[in-house]
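J.: any chance you could fold what I've pasted below:
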Amino acid sequence: NDIHFKVVPQSISDDEKTTLKNELKIKIKNMFFHKIGGVLVLNTDYLLVSKFLNLSYVTIYGSYMMVFQVVTVLMSSFVNAITASVGNFLINQNDDEVTSIAKQFNTVFIALATFISLNMYFLVNDFITSWIGEKFILGNGI
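T.: So this is what the prediction gives:
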C-alpha cells in the first residue's frame, strides 16, 4: 500500500508565463483592496465610538462585542449542524412534508433566537460585571 508521486515537468511558454504573472498581480491587488475594505467595514463601529465618545468606551464596547461574537459562533455552529441534518432528511420527503418540517424548524429557530436575545439583553451586564468588573458596564443611555 505504498503511494508514489512522480513530478512531471511542465513546459510553459514565455507568453503563458507573462499571462500568469499578470493574472497573479491582478488577483493580489484585488485581494489587497478586499482586505482593506474588510477592515474598514468591520471596524467602522470602533472608529465611530472612538470619534464621538472616547477610547475607554472602545474597550467597553469591545468586551460586549466579544460576548456577542462568542454567542453568535456557538449558535451558528448549532444551526449549521441542524440544517445539514434536516437537509439530508428532507431529500426523501414529499413537498407537503418538507413544507411542514420547514415551518416547524422556522418556529424552533425563531423561539431559540427570541430566547437567546432576551437572555443576552437581561444577562449580558451581569456577565460583564462578573467577568471584568463593574466599571466596564455600558449604561442604557448610550
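J.: alpha carbons only for contacts and neighbour counts from here, please
T.: Will do.
J.: continuing past the helix or strand in which V79 is found, what's the next helix or strand?
T.: Counting by DSSP states H and E, the element that carries V79 is helix 55-90. Counting by DSSP H and E, the element after helix 55-90 in chain order, helix or strand, is helix 95-132.
J.: helices or strands next to that following helix in the packing?
T.: helix 55-90 (3 or more C-alpha pairs under 8 Å, 6 or more residues apart in numbering; DSSP states H and E).
J.: and the angle from the helix it packs on to helix 95-132?
T.: Angle between the axes of helix 55-90 and helix 95-132 is 150 degrees (criterion: axes from the mean of the first three to the mean of the last three C-alpha atoms, to 10 degrees).
J.: another for comparison:
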Amino acid sequence: MADDADDSRERAEKGRQRMAFNELVATIMYEINAAHGQGLCETTCKLSKSDLDFADALIETLQNKGYEATLNDQRLHLAWELSEEAVNEANARERFNDFYRSVTYSIRDASDSGENSTTISVADSDEEFVDRIIEILEERDYQVAYEPQKGRLAVEWPQE
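T.: As a prediction, this is how the structure comes out:
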C-alpha cells in the first residue's frame, strides 16, 4: 500500500514538473514571437532559479525548434534567422513609424505656432503609407487632403 502511495506521489510530481516545463516553453515561445513580430532576430529571457532545473531540456527543446539557445547565469539568450518577408515587414513598419512621426511633428510645430493647418511633403517612398495616415488623422477629426501629383499632404484641424 505504501508503495502505491509513493508511486502515486511520484507520478503527480512528474506531472507537475511536466506542466511547469510546458508553461516555461510556452512563455519562452511567446517572448520569441513578440520579438519576431517586432522584426528582431534575438531576445534574452531571465529564468527563475526553479526554471534552471529545466535548463538542459529547455535548451534542447528550443534547439530542436531551430533556435540558437545559450544560457549564461540565469539569462537565456535566443537567436534565430528572420525570413526575408519578416525583414521586409519590419522595415515597412519602421518606415511607417518614421513617416507618422514626421507628420505628427509637423502638426505639433504648426499648432505650437498658433496655426491650424500645415502642408507636409510626401516622399515617393512614403506614398504607400498615406492612406493609413489619412485614416488616423481623420479619426482625430482632422481634415486631410492628399495631392499625389505634388506629393503634398494638407492637414487642417479645429482652432482651440
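J.: TM-score for the pair, please.
T.: The TM-score (TM-score structural alignment, normalised by the length of the first structure) is 0.29; 60 aligned residues with a C-alpha RMSD of 4.5 Å.
J.: so which bits of the helix holding V79 of the first structure are buried?
T.: Across helix 55-90 of the first structure, burial judged by 16 or more other C-alpha atoms under 10 Å covers Y57, V58, I60, Y61, S63, Y64, L90.
J.: and for stretch 98-118 of the first structure?
T.: Here stretch 98-118 of the first structure shows V98 as buried, counting by 16+ other C-alpha under 10 Å.
J.: would you map the strands across the second structure?
T.: 42-46, 68-72, 75-79, 117-121, 143-147, 152-156 (DSSP state E).
J.: the first one to strand 68-72, inter-axis angle?
T.: Relative orientation of strand 42-46 of the second structure and strand 68-72, computed by the same axes, to 10 degrees: 40 degrees.
J.: centre of the chain to strand 42-46 of the second structure, how far?
T.: 14 Å (C-alpha atoms, centre = their mean, to the nearest Å).
J.: cool, the third one as well?
T.: Between the mean C-alpha point of strand 75-79 of the second structure and the mean C-alpha point of its chain there is a distance of 17 Å (C-alpha atoms, centre = their mean).
J.: try the fourth one
T.: Taking the mean of its C-alpha atoms, strand 117-121 of the second structure sits 30 Å from the chain's own mean (C-alpha atoms, centre = their mean).
J.: now for it, which elements pack on it?
T.: Checking 3+ C-alpha pairs under 8 Å, 6+ apart, strand 117-121 of the second structure ends up next to helix 84-112, strand 152-156.
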